[in-house]
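# Got a predicted structure plus its sequence, pasted below:
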Amino acid sequence: MNKEEKQSTQPGRQYVMESTPVTIRDNYKGSDKLKGKVALITGGDSGIGKSAAVHFAREGADIAIVYLDEDTDAKDTQQAIKAEGKECLLIKGDVKDAKFCKEAVQQTVDKYGKLNIVVNNAAVQFSVENLEDISINNLHTTFETNIYSYFYITQAAMEYLNKGDAIINTTSVTAYRGSEHLIDYSSTKGAIVTFTRSLSGLLAKKSIRVNAVAPGPIWTPLIPATFEKERLKDFGKDVPMGRPGQPSEVGPAYVFLASEDSSYMTGQVIHINGGEIIGG
């Protein structure tokens, strides 16, 4: 990974990475855990979102992917899902726009006739050395992408979600331990934890489960889009397992939270972070 160059745009492009993230294990066996389900995944074109999408497809779900402008990655993911024998709707647009989020949900329902699983996953992050270096523009972009969109997508989805359906939010290890160079990003991830817990209580009476996944250092396009080459060579080496994780090591957690396997779980967070002990 030390050969990677910093990418110039957020949230990053997977197809240009020299060390391509692993999306799904070759020996992962689907067992129809999500047969007949429809999932909408924001930021589903690459990284963790792509992994969740392909795992869902292998488990029998049809997919709608929301992405910003990474057309090549989105089409690659679409082909990977079709290779699993499932459909994949690509929805291009900016999740900072509430109107677009509502339209994305509607397009999904128009295509498939229903919606069962919502994965709020889209995110950006801008690393800075000092608090004063956080620009107003980047602050707004980070909050509007990372947490506002979760409200927009989920509000639009509520009309279609029913008993047994699931909402899964992507938070981060930084929500629990902070990050001195990603203060705004980690703040949004903390908000996602609270959003998850609060919404789970509200929707429990409707038997709609709301949970989250808190990844640690996972090798995705967001990483070379965030950090300089010098920092990339040590990425993930400070966790007990001594290495970054792959999206393929996170995707199965989304399957668990989307399926009946987690039928007695709501308001919880699964920590996949290479062994870092996190309270909460």
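Yep, that arrived. Numbering: from 1, shown residues only.
# C-alpha only now, for contacts and for neighbours.
Noted.
# sec struct for Val210, please.
strand (DSSP: H, G, I helix; E, B strand; the rest coil).
# contacting residues around the nearest residue to Asp45 once chain neighbours are set aside?
Distance criterion Cα to Cα, 6 or more residues apart in numbering; nearest residue to Asp45, sequence neighbours excluded, is Ala74 at 4.4 Å. By Cα atoms under 8 Å, 6 or more residues apart in numbering, Ala74 lies in contact with Gly44, Asp45, Ser46, Ile65, Tyr67, Leu90.
# Find the nearest non-adjacent residue to Ser8, please.
Ser8's closest residue in space is Ala225 (Cα to Cα, 6+ apart), at 6.2 Å.
# what about versus this one:
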Amino acid sequence: MVRKTTIHAQQQTLPGSEALMSPRAEFIRDSYRGSGKLDGKVALITGGDSGIGRSTAIHFAREGASVAITHLAEEQEDALEAKRLVEAEGARCLLIEADLRQRDVCDDVIRQVIDTFGALNTLVNNAGTQQVSKDMTELSDEQWKNTFATNIDSLFYLTRAALPHLGEDDTIINNASINAYIGPEFLIDYSATKGAIISFTRSLSNQVVGRGIRVNAVAPGPVWTPLQPATLGAHDPDMLEDFGSGTPMGRAGQPSELGPCFVFLASLDSSFISGQTLHPNGGTVVNG
């Protein structure tokens, strides 16, 4: 059982840091037992240095996968800690510093993964950003373009570069958001990108499922990651007071509760599932 952790007002600056969060996040439960679901597999996880990405990397490692993680230059400290945690599971870990908004950078990331591990079996498009804007007329062109470049362009570039290396029983998992379904008024650009990710997931699944490649998404509800104090908290620290308390479960999720969702979609446990979205969101019914 995950106990409710009370979150109080706080703030950071983007891209955020795990070390500065209070309380600290949980990435994997002591009770989680790996069973070789991903033995011999190679996974690339964007934004794997912290939050949901870090949890996914640790869970994949415990299930036997080798892991490549992309991160920004500002996230080097978090990335090194993620690498330490992955390697503590007995897995290989490759860190790649990369600004994924650029096509050539994404192409190079895939090349590095193939050159290092000789294969790629799972692509987790997890990296993303958000900014609060409560007035559409004040949402700048720069913010709009950056949100789409970070959340959508990178996903497209990486997926296109990865597809030639994927085959039967390989997987693509896209991190969407509950906000694609509920549309919070202060995250218009972010919510629009997450809605696009859902549609991208469905269409790409229809295109490649005949090749045995499964494409699915995860749409988390409020989860305690550095993105929250670095965006919501940066706008107004009080936005994080009792963060997640509005869910039916009355609390925010921990990254440790998201990692197993990605394991399920990456493994043969989900062999008859493609084009779908999982909703780990604390009990909110979104009918999507």
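Looks like it came in fine. Predicted, not measured: the structure shown is a model, and the values here were computed from it.
# After superposition, what's the TM-score here?
Laid over one another, the chains give 0.98 as their TM-score (TM-score structural alignment, normalised by the length of structure 1), with 279 aligned residues with a Cα RMSD of 0.9 Å.
# about what we covered before: which secondary structure element contains the residue nearest to Asp45 of structure 1?
Secondary structure from DSSP states H and E places Ala74 of structure 1 in helix 71-83.
# tell me, that helix lands on which residues of structure 2?
Aligning helix 71-83 of structure 1 against structure 2 (TM-score structural alignment) gives residues 76-88.
# Quick one: distance of that stretch to the chain centre.
On the basis of Cα atoms, centre = their mean, to the nearest Å, stretch 76-88 of structure 2 sits 16 Å off its chain's mean C-alpha point.
# once aligned to structure 1, how far is that stretch on average?
Here the mean offset of stretch 76-88 of structure 2 against structure 1 after fitting is 0.2 Å, by mean Cα distance after the TM-score superposition for structure 1.
# Quick check: buried residues in that stretch?
Within stretch 76-88 of structure 2, the residues that count as buried by 16 or more other Cα atoms under 10 Å are Gln76, Asp78, Ala79, Glu81, Ala82, Lys83, Leu85, Val86, Glu87.
# got the contact list for the most centrally placed residue in structure 1?
Centroid-nearest residue in structure 1: Asn121, 2.7 Å away (criterion: Cα atoms, centre = their mean). Contact partners of Asn121 of structure 1, counting by Cα under 8 Å, 6+ apart, are Ile41, Thr42, Gly43, Gly44, Gly49, Asn146, Asn169, Thr170.
# how near is the aligned partner of Asp153 of structure 2 in structure 1 to Thr154 of structure 1?
In structure 1, Asp153 of structure 2 lines up with Tyr148, judged by TM-score structural alignment. Using Cα to Cα, to the nearest Å, Tyr148 of structure 1 is found at 10 Å from Thr154 of structure 1.
# Could you do His140 of structure 1 as well?
20 Å.
# Then Lys99 of structure 1?
13 Å.
# Counting neighbours, go ahead and name the busier of these two.
Taking other Cα atoms under 10 Å, Lys99 of structure 1 and Thr154 do not tie; Thr154 has more neighbours (19 against 13).
# Next, find the distance separating that one from Asn121 of structure 1.
Separation of Thr154 of structure 1 from Asn121 of structure 1 (Cα to Cα) stands at 12 Å.
# and if you look at Asp26 of structure 1?
24 Å.
# what stretch of structure 2 does the biggest helix by length in structure 1 fall on?
Scanning structure 1 for the helix with the most residues, using DSSP state H, yields helix 183-203. Aligned using TM-score structural alignment, helix 183-203 of structure 1 spans residues 188-208 in structure 2.
# post-alignment, the matching stretch versus structure 1, mean distance?
Mean deviation for stretch 188-208 of structure 2: 0.2 Å (mean Cα distance after the TM-score superposition for structure 1).
# in that stretch, what's buried?
188-198, 200-202, 204-205, 208.
# Any chance you could list what contacts that stretch?
Residues outside stretch 188-208 of structure 2 that contact it (Cα under 8 Å, 6+ apart): 129-131, 133, 136, 144, 147-148, 151-152, 174-177, 179-181, 183-184, 213-217, 274-277.
# Mind giving me the ChimeraX command for buried ones among those residues?
Burial among the contacts of stretch 188-208 of structure 2 is assessed by 16+ other Cα under 10 Å; the matching ChimeraX selection reads:
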select :129,130,131,133,144,147,148,151,152,174,175,176,177,179,180,181,183,213,214,215,216,217,274,275,276,277
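# Show me the contacts of stretch 188-208 of structure 2 that map onto helices.
Short answer: the contacts of stretch 188-208 of structure 2 in helices (DSSP H) are Trp144, Thr147, Phe148, Asn179, Ala180, Tyr181.
# and which of those is nearest Gln10 of structure 2?
Asn179 (21.8 Å; Cα to Cα).
# What about the residue mapped onto Arg103 of structure 2 from structure 1, how many residues nearby?
Superposed on structure 1 with TM-score structural alignment, Arg103 of structure 2 falls opposite Ala98. When neighbours are defined as other Cα under 10 Å, Ala98 of structure 1 has 19 of them.
# And Val286 of structure 2, by the same measure?
Other residues near Val286 of structure 2 number 12, with proximity taken as other Cα under 10 Å.
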